[in-house]
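>>> Sequence and predicted model, in that order:
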Amino acid sequence: MRDPLSKTIVTIQPSGIRKFFDIVSEMKDAISLGVGEPDFDTPWHIRDEGIYSLEKGRTFYTSNSGLKELRMEIAKFLHRRYGLEYDFNKEMMITVGGSEAIDIAMRAMLDPGDEVLIPQPSYVSYYPCCILANGTPVIIELKAENEFRLKPEELEAAITPKTKLLVLPYPNNPTGAVMEKSDLEAIAEIIKKHDLYVLSDEIYSELTYTDNHVSIASLPEMKERTIVINGFSKSHAMTGWRLGYACGPEIIIKQMLKIHQYVIMCAPTTSQYAAIDAMKNGDEDVQKMREEYNGRRRYLLHRFKEMGLECFEPFGAFYMFPCIKEFGMTSEEFATALLNAKKVAVVPGTAFGDCGEGFLRVSYAYSLEDLKVALGRIEEFITELREKKDSTKTK
């Protein structure tokens, strides 16, 4: 029989995140710190609005770009929070999560041979989405000594005449790194110099723990070069509602909308009605969740310091990225051994790119009680590893 499979799709590896999630789901008394999903329920007033929309029979298709009222509220939110100005009719569309927005943005912008700069470690979807859009991914390896920020010299060195798009994944999954305004200003000059475009994934923008998040689209002459990706999954604990949005130049959004029309039609109607209330009345909920995450963040930093486990201080998202190079194990070996020995699941850093080797992603989107138990088990594990290492040296 003829091979039924696409040669392109066969080359793409499954997500390294899901592997450990699937294992731990079958393991009794295991604690997972591996999945990037808020442990909070969607705030009740948001759920109630979704329920009300169903009771009123609002089960129809919306316009392809999404409910007008939702787009209007998102425009108000972006202006209020980040100083961004978008025409909700021409420069915005509602998507099925931020993931769809990433996919269709690349498909709308890339021709075969166009190079896409992808800083890593970073979210697992950028690389395969680039491949599926016939682009050529070019990896920029970020460094722990720079707190995993993208430096101007790293960007400049990666650019070729074929470079078209830079993925800017901040606040960052898996490292928790952020880019401050001065960092963005430095790379913006290089972007303009080389006439590049930016896909700025800002899904964790509301989960920053110092100053407010700064979008590169807010800088001079950058709005017309930037597609901003955002959504409701992380900020409003709405992962299962599958709702995101993209904002950018009309010429790009128009083509993204064309793809969306043919493969999706529209984002879930019930979710869109719920999201209207999230935009109108959800700021206080987000603040409370952010404060809770920040408390957990500080706790993990304190515990890792007590253990002597090297970890830079992340100021965004809800992840830690501790270094485990001292143990002479690969990230995969360490994570597997930890799971088998202590029933704690974390994600190997290599799930987010080869330069994640020697690191682990630890999510603190879990209750403080679970975190305390899990960190106690991790401490036992690394203490045993160090004792074993010391005893080998003395022999």
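Yes, it's here.
>>> drop to CA atoms for contacts and neighbour counts, all remaining ones
Fine.
>>> what residues does stretch 201-209 touch?
98, 102, 167-172, 178, 212-213, 215, 228-235, 286, 290, 294, 315-318 (C-alpha atoms under 8 Å, 6 or more residues apart in numbering).
>>> So which of those sit within helices?
Counting by DSSP state H, those place 98, 102, 286, 290, 294 in helices.
>>> Closest to residue 261 out of those residues?
Set against residue 261, the nearest of the ones in helices among the contacts of stretch 201-209 by C-alpha to C-alpha is residue 102 (15.5 Å).
>>> For the residue most central in space within the chain, give its distance to residue 363.
Among the residues of the chain, the one closest to the centroid is residue 173, at 4.5 Å (C-alpha atoms, centre = their mean). Between residue 173 and residue 363 the computed distance is 10 Å (C-alpha to C-alpha, to the nearest Å).
>>> here's the one I want to compare it with:
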Amino acid sequence: MGTRPLLNRRLAGMGSTIFAEMSALAVATGSINLGQGFPDTDGPREIAEAAANAVLTGRGNQYPPGPGIPELRAAVTEHQQHWYGLSYDPDTEVLITAGATEAIAAALLALLEPGDEVIAMEPFYDSYAACIAMAGATRVPLTLRAPGFRPDLDELRALITPRTRLLLINTPHNPTGTVLTPEELRGIAELACEHDLLVITDEVYEHLVFAGAHHPLAALPGMRERTVSISSAGKTFSFTGWKVGWVTGAPELVAAVRTAKQYLTFVSAGPFQYAVADALRLPDSYFDTLRADHLRKRDLLAEGLAAAGFEVFRPEGTYFITTDITPLGETDGLEFCRKLPERCGVVAIPNVVFYDNTEAGRSQVRWAFCKRDDVLAEAVTRLRRL
């Protein structure tokens, strides 16, 4: 085997994720896990029953169609039309994936070649860096800086080079909670059109917006034909383990993504696809209640974190809160998070792992508030020990 490392050098330093490390630490110490972003209660019972019924009646137990079952593709198009006035053809402009994670991987692997540059807003979700690396492309960070975490469109313009192939946009943004405004989206769209760039949008928190509203980039002039829009069921319906996501876009873009996707998982989540089709057709009141519940949880945890001495950047969307530990006399978020379980029995995630410009995020820590109220209240009580 010689001296060459076993792991592909493009993935050097990506051996295990911070989520795995911190979740293991939570188990080992019996801590409350506000690190990894998964709910501690399941989604609607009728949707769980729809999945069970699909299994028991033999729907989806064998390979579903490559693009996804027709019922779910139709439900995705109805959802896009109902919420955003976007019309898509369920047969040629929708692709069902193994969660948004696979959608992102398939899109990046399909659309990038070695030497291409991808501009992504940092801090960025960790799979972005890995997938860009696997495609042989180069990531170029557009840094969102505290306290506002707004994208600087002049900086974005300056980052674009002849090698720029693609913009990777995440709104509502994990981990900062920033929701891009119509003006910011217009500015991004104009740059994409001017430089003939492709755009991938990660919109998995689309129904968890507390200030303003979610506006899909694909709805803007000139963007439909160049945008791969991605979302998923996990965050909206609290079934993160089902891994059902979707891509919408122009036929040639979806065909490209599908080409890569078919060699990743081929197909997935057969019975769950039927249940998610039902979930997407839940009444608007479901989505309103989801948003209201998470707004209450956000405020409960934000007030507790402020009382414990953190600088709190109250998010406009998602189910994460970013804080700064500097007021506690700390500067190293990674060290802080590794010691926090022993100090007070709570686990969080250091934002520095989501940055290339590590100085911009060194003292930031992210907390998930998609937990039961009693769990959040207990976490707040424990954090008072700081």
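Alright, I've got the coordinates. Nothing here was measured: the structure is a model prediction, and the numbers come from that model.
>>> Got a TM-score for the pair?
Once superposed, chain against chain, the TM-score is 0.94 (TM-score structural alignment, normalised by the length of the second structure); 379 aligned residues with a C-alpha RMSD of 1.6 Å.
>>> quick one on the thing from earlier: the contacts of stretch 201-209 of the first structure, buried ones only, as a PyMOL selection?
Remark: buried members of the contacts of stretch 201-209 of the first structure, expressed as a PyMOL selection using 16 or more other C-alpha atoms under 10 Å:
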select buried, resi 98+102+167+168+169+170+171+172+178+213+215+228+229+230+231+232+233+234+235+286+290+294+315+316+317+318
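>>> quick one on the thing from earlier: give the residues shared as contacts by residue 173 and residue 363 of the first structure.
residue 319.
>>> sorry, back to before: quick one: the ones in helices among the contacts of stretch 201-209 of the first structure as a markdown table, columns for distance to residue 195 of the first structure too.
Listed next are these as a markdown table, based on distance: C-alpha to C-alpha, whole Å:
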| residue | distance to residue 195 of the first structure |
| --- | --- |
| 98 | 25 |
| 102 | 20 |
| 286 | 36 |
| 290 | 36 |
| 294 | 38 |
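>>> ok, so of those, who is nearest residue 189 of the first structure?
Taking C-alpha to C-alpha as the measure, residue 189 of the first structure sits nearest to residue 102 out of those, at 23.7 Å.
>>> Farthest-apart pair in the ones in helices among the contacts of stretch 201-209 of the first structure, please.
Top of the distance list for those (C-alpha to C-alpha): 102 and 294, 27.6 Å.
>>> Which residue in the first structure aligns with residue 14 of the second structure?
Taking TM-score structural alignment, residue 14 of the second structure has residue 12 as its aligned residue in the first structure.
>>> Correct me if wrong: its match contacts residue 127.
No. Residue 12 of the first structure sits out of contact with residue 127 when judged by C-alpha atoms under 8 Å, with a separation of 9.1 Å.
>>> More neighbours: which of the two?
Neighbour count, other C-alpha atoms under 10 Å: between residue 12 of the first structure and residue 127, residue 127 has more, with 23 against 13.
>>> Does the more buried one lie in a helix or a strand, and which?
Assigning secondary structure by DSSP states H and E places residue 127 of the first structure in helix 126-132.
>>> Translate residue 144 of the first structure into the numbering of the second structure.
Residue correspondence to the second structure (TM-score structural alignment): residue 144 of the first structure is matched to residue 146.
>>> same thing with residue 374 of the first structure?
Match for residue 374 of the first structure (TM-score structural alignment): residue 379.
>>> swap in residue 68 of the first structure?
Under the alignment by TM-score structural alignment, residue 68 of the first structure pairs with residue 70 in the second structure.
>>> Can you give me every residue that contacts that match?
Contacts for residue 70 of the second structure were tallied using C-alpha under 8 Å, 6+ apart; they are 90, 91.
>>> Against residue 100 of the second structure, how distant is it?
In this view, residue 70 of the second structure and residue 100 of the second structure are 19 Å apart by C-alpha to C-alpha.
>>> Residue 155 of the second structure now?
According to C-alpha to C-alpha, residue 155 of the second structure stands 28 Å off from residue 100 of the second structure.
>>> same question, residue 188 of the second structure
From residue 188 of the second structure across to residue 100 of the second structure, the span is 22 Å (C-alpha to C-alpha).
>>> any idea what residue 236 of the second structure aligns with in the first structure?
Match for residue 236 of the second structure (TM-score structural alignment): residue 235.
>>> For its match, which residues are in contact?
Taking C-alpha under 8 Å, 6+ apart as the criterion, residue 235 of the first structure is in contact with 203, 204, 205, 206, 207, 286.
>>> Now with 6 Å, please.
Contacts for residue 235 of the first structure (C-alpha atoms under 6 Å, 6 or more residues apart in numbering) come out as residue 206.
>>> cool, and residue 19 of the second structure?
Counting by C-alpha under 6 Å, 6+ apart, residue 19 of the second structure touches residue 36.
>>> This completes my enquiry, with thanks.
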